[in-house]
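Visitor: Would you be able to build a 3D model of this:
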Amino acid sequence: MIEKVGVVGGGLMGSGIAEVNARAGKDVIVVESSTDAVEAARQRLEGSLKRAESRGKIKSVDAVLARIRVVNDLTALADRDLVVEAIVEEERAKTELFRRLDEIVNSPDAILASNTSSIPIMKLAVVTQRPTHVLGVHFFNPVPVLKLVELVPSLMTDPATTERARAFVQDDLGKTAIDCQDRAGFVVNALLIPFILSAIRMLESGFATAEDIDHGLVLGAAHPQGPLALADLIGLDTVKAIADSLYDEFKEPLYTAPPLLNRMVDAGLLGRKTGRGFYTSNGK
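Guide: Below is the predicted model of the structure:
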């Protein structure tokens, strides 16, 4: 049974993963990098839970928060049954974290999972002494709302580890798991990112405005959100990181980040997280 869950990273994804676990009755520890980040994560969790309470999704904010501790000490994860990494989408940072988690987490049966969008799981597994217990458990933003989780075992992952993760995701968290091979982008992003990049190229070329591109897909193809608005939601830095990872693995031109995307990331125009991307924070 997985009862004690650790989450490394308290940003949008990490806080969402922590929230769904606490709402499912799990004991959750979130680890952040500084006291300021700890406070920001607490506020993010409280705000999300208050919205859930107002919509009747939970009965008590305080009851859920009581199951979550937010700290800036990685060693607090020593007794966890499952640790989910949800830090910056950067290979070096993730591999270093997995080395440390391998040393810190006591139980040899504990699962070390990554929420990476694109980095091959094998690169994370091989830096540990327990590659059979490492896999990708990729949630989607916003985590409390979206039901999908991609399960990504590496060539070294024990099938029993994957099945434990599947039972946890589906039976405990009430989400739907799909199986993915350990290839950059997995299933969803391998399809989604080229689509978003194509929309960015269309905007960049002057073929259509951002509004018309998005309205076209929402009203003409029944998409719930246009590709450029979705890029803002994901974060343009994350879109670029996934595109770069896909290109590094497959070397196909459709995965190449357009110059406009590169310039926007360089300028810090990252979408909703910074208040400005293809749209400003008020959607205009």
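
Visitor: going forward, measure contacts between C-alpha atoms and count neighbours the same way
Guide: Fine.

Visitor: Surely Asp109 is within a helix?
Guide: No: Asp109 is assigned coil when assessed by DSSP: H, G, I helix; E, B strand; the rest coil, not a helix.

Visitor: That one reaches Arg80, doesn't it?
Guide: No: under the criterion of C-alpha atoms under 8 Å, Asp109 makes no contact with Arg80, lying 10.0 Å away.

Visitor: Between these two, which is the more surrounded one?
Guide: Arg80 (23 against 13; other C-alpha atoms under 10 Å).

Visitor: List the contacts of the more buried one.
Guide: Lys4, Val5, Gly6, Val105, Asn106, Ser107, Ala110 (C-alpha atoms under 8 Å, 6 or more residues apart in numbering).

Visitor: Please pick the buried ones from those.
Guide: Buried subset of those (neighbour count, 16 or more other C-alpha atoms under 10 Å): Lys4, Val5, Gly6, Val105, Ala110.

Visitor: Among these, name the ones in helices.
Guide: Among the buried ones among the contacts of Arg80, no member falls in helices (DSSP state H).

Visitor: And the residue nearest to Glu91 when sequence neighbours are not counted, how close does it get to Lys50?
Guide: Leaving out its chain neighbours, the residue that sits closest to Glu91 by C-alpha to C-alpha, 6 or more residues apart in numbering is Ile119, at 6.7 Å. From Ile119 across to Lys50, the span is 33 Å (C-alpha to C-alpha, to the nearest Å).

Visitor: Give me the more crowded residue out of the two.
Guide: Neighbour comparison, Ile119 and Lys50: the larger count goes to Ile119, with 25 against 17 (by other C-alpha under 10 Å).

Visitor: Test my guess that that one contacts Gln181.
Guide: No: Ile119 is beyond contact range of Gln181, at 12.0 Å (criterion: C-alpha under 8 Å).

Visitor: shared neighbours of these two, anything?
Guide: With C-alpha under 8 Å, 6+ apart, Ile119 and Gln181 have no common neighbours.

Visitor: Now for Glu53: which residues touch it?
Guide: Contact partners of Glu53, counting by C-alpha under 8 Å, 6+ apart, are Lys59, Ser60, Val61.

Visitor: are any of these buried, and which?
Guide: Buried residues within the contacts of Glu53, counting neighbours by 16+ other C-alpha under 10 Å: Val61.

Visitor: In helices, which of the contacts of Glu53 appear?
Guide: In helices, judged by DSSP H, the following of the contacts of Glu53 are found: Val61.

Visitor: so where do the strands sit in the stretch 101-250 of the chain?
Guide: 111-114, 134-139, 148-153, 176-179 (DSSP state E, counting those that start in this stretch).

Visitor: nearest to Val70, of these?
Guide: The closest of these to Val70 is strand 111-114. By C-alpha to C-alpha, the value is 18.8 Å.

Visitor: next up, for comparison:
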Amino acid sequence: MKNIAVIGAGTMGNGITHVFAQNGFKVNLIDISEASLEKGLATIVKNLDRLIAKEKITEKIKSDTLANISTFTAIPDGVQNAALVVEAATERKDLKLKIFKELDEVCQSNTILATNTSSISITQIAAATNRADKVIGMHFMNPVPIMKLVEIIRGYNTSDETTKAIMDLSLQLGKTPTEVNDYPGFVANRILMPMLNEAIETLYNGVAGVNEIDTVMKLGMAHPMGPLQLADFIGLDVCLSILNVLYDGFKNPKYAPCPLLVNMVMAGKLGVKSGEGFYDYSETKKAEKIAKQFV
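Guide: Predicted coordinates:
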């Protein structure tokens, strides 16, 4: 399984591509947008340069990694020889079902189809194909090159052979694969998202401010990042999408998204990706932060 295709050049897709390529796999990175592909490759280069600066890799490893990556703007062109396709598109069920239907039609019959979804039913995604035994969840954590966990989710019809192949493959990447069952949010987001939502509720109810909430969780609970900063990092639109999947799946009010989160997403305040969320990430604020280092 040396030929891999990754669909989506965004944060997760380029991170997954980076990890596979650095571990000697040939990777076809696919995105309908040429600009997104260029941005994804630029991110991989930046992350490799950061590893070089920390003396964790050499210049040769960087050049070998980049040589392992090819880019495509059409799915049929990029998946022809792939033994595994990892879908890392936007967290939208309709989009994922469309992609998997196409993958089933154009991929070789023995190709394993994995999704990096963080909450959507693997069984439902597999139902869009005629190879449900070869469809599996392979949920990487962000940032992919750093985080060790890969949440492996079996759909109702995922075979033992497919599961073993993906578990073994994850180990080859230096990751720790952990098998979980196919329920909304799986394990990671079933636990994480209600916590983030509760932090947003705490702000919404005026219990404390943004910095105060994050400080309590960082210093009191030893979290490396406060929940509101983490929500910004994940993307508030992604958080809302996952909470909606949990709420729709369980019909339990404890998963209902906070009205503040809903309003912020509608207003386009999505966190780091939009330049503003619970914190300000605009170029002006970045310039102010840099300037303070020299005062």
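
Visitor: TM-score of the superposed pair?
Guide: Remark: TM-score between the superposed chains equals 0.96 [TM-score structural alignment, normalised by the length of structure 1]; 281 aligned residues with a C-alpha RMSD of 1.2 Å.

Visitor: picking up where we left off before, generate TSV for the strands of the stretch 101-250 of structure 1, with distance to Glu46 of structure 1 and mean neighbour count as supplementary columns.
Guide: Formatted as TSV, these follow (distance: least, C-alpha to C-alpha, whole Å; neighbours: other C-alpha atoms under 10 Å):
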stretch	distance to Glu46 of structure 1	mean neighbour count
strand 111-114	24	27
strand 134-139	20	28
strand 148-153	23	24
strand 176-179	26	15
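
Visitor: would you list the ones you listed in TSV and tack on distance to Arg164 of structure 1?
Guide: As requested, the strands of the stretch 101-250 of structure 1 are exported to TSV (distance: least, C-alpha to C-alpha, whole Å):
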stretch	distance to Arg164 of structure 1
strand 111-114	9
strand 134-139	11
strand 148-153	11
strand 176-179	12
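
Visitor: In contact with the nearest residue to Gly6 of structure 1 once chain neighbours are set aside, which residues?
Guide: Once flanking residues are discounted, Gly6 of structure 1 sits nearest to Val83: 4.4 Å by C-alpha to C-alpha, 6+ apart. The neighbours of Val83 of structure 1, taking C-alpha under 8 Å, 6+ apart as the test, are Val5, Gly6, Val7, Val8, Leu77, Ala110, Ile111, Leu112, Ala113.

Visitor: Next, count neighbours for the fourth one.
Guide: Residues lying near Val8 of structure 1 (other C-alpha under 10 Å) number 28.

Visitor: gap between it and Asp237 of structure 1?
Guide: Distance from Val8 of structure 1 to Asp237 of structure 1, by C-alpha to C-alpha: 19 Å.

Visitor: tell me the contacts of the residue nearest to Met167 of structure 2 when sequence neighbours are not counted?
Guide: Spatial nearest neighbour of Met167 of structure 2, chain neighbours left out: Pro177 (5.8 Å); criterion: C-alpha to C-alpha, 6+ apart. The neighbours of Pro177 of structure 2, taking C-alpha under 8 Å, 6+ apart as the test, are Leu149, Val150, Glu151, Ile152, Met167, Ser170, Leu171.

Visitor: do the same with Lys134 of structure 2
Guide: Going by C-alpha under 8 Å, 6+ apart, Lys134 of structure 2 touches Asn110, Thr111, Ile112, Leu113, Thr158, Ser159, Thr162.

Visitor: Ala89 of structure 2 versus the last one, what's the distance?
Guide: Between Thr162 of structure 2 and Ala89 of structure 2 the computed distance is 21 Å (C-alpha to C-alpha).

Visitor: With the second one instead?
Guide: As for Thr111 of structure 2, its distance to Ala89 of structure 2 is 19 Å (criterion: C-alpha to C-alpha).

Visitor: And the fourth one, by the same measure?
Guide: Spatial separation of Leu113 of structure 2 from Ala89 of structure 2 under the definition C-alpha to C-alpha is 13 Å.

Visitor: what does Ala222 of structure 2 give?
Guide: From Ala222 of structure 2 over to Ala89 of structure 2 the distance is 32 Å, taken as C-alpha to C-alpha.

Visitor: more crowded one of these two?
Guide: More crowded of Ala222 of structure 2 and Ala89, by other C-alpha under 10 Å: Ala89, with 22 against 11.

Visitor: Assess the claim that the more buried one and Leu97 are in contact.
Guide: No: with contact defined as C-alpha under 8 Å, Ala89 of structure 2 does not count as touching Leu97 (10.9 Å).

Visitor: Can you report how many residues neighbour the aligned partner of Val84 of structure 1 in structure 2?
Guide: Val84 of structure 1 maps onto Val86 of structure 2 when the alignment is built from TM-score structural alignment. Look at Val86 of structure 2: counted by other C-alpha under 10 Å, it has 25 neighbours.

Visitor: Now do the helices in structure 2.
Guide: Taking DSSP H as the criterion, structure 2 contains helices spanning 11-22, 34-53, 59-67, 75-78, 93-106, 122-126, 160-172, 188-204, 210-215, 221, 227-234, 236-250, 259-266, 283-292.

Visitor: Read off where stretch 94-102 of structure 1 ends up in structure 2.
Guide: Counting by TM-score structural alignment, stretch 94-102 of structure 1 pairs with residues 96-104 of structure 2.

Visitor: Quick check: buried residues in the matching stretch?
Guide: So for stretch 96-104 of structure 2, counting by 16+ other C-alpha under 10 Å, buried means Lys96, Leu97, Ile99, Phe100, Lys101, Leu103, Asp104.

Visitor: got it, and stretch 219-226 of structure 1?
Guide: Buried positions in stretch 219-226 of structure 1, judged by neighbour count with 16+ other C-alpha under 10 Å: Gly226.

Visitor: okay, it sits on what stretch of structure 2?
Guide: Here stretch 219-226 of structure 1 aligns to structure 2 at residues 219-226, judged by TM-score structural alignment.

Visitor: List the neighbours of the matching stretch that are in contact with it.
Guide: Outside stretch 219-226 of structure 2, the residues that touch it by C-alpha under 8 Å, 6+ apart are Ile213, Asp214, Thr215, Met217, Lys218.

Visitor: My read is that the first one contacts Glu198, right?
Guide: Spelled out, it's Ile213 of structure 2. No: here Ile213 of structure 2 lies out of contact with Glu198, judged by C-alpha under 8 Å, at a distance of 10.6 Å.

Visitor: residue contacts, the residue nearest to Val88 of structure 1 when sequence neighbours are not counted?
Guide: Of all residues not flanking Val88 of structure 1 in the chain, Lys94 sits nearest, at 7.7 Å (C-alpha to C-alpha, 6+ apart). Lys94 of structure 1 sits next to Glu85, Ile87, Val88, Leu124 when contact means C-alpha under 8 Å, 6+ apart.
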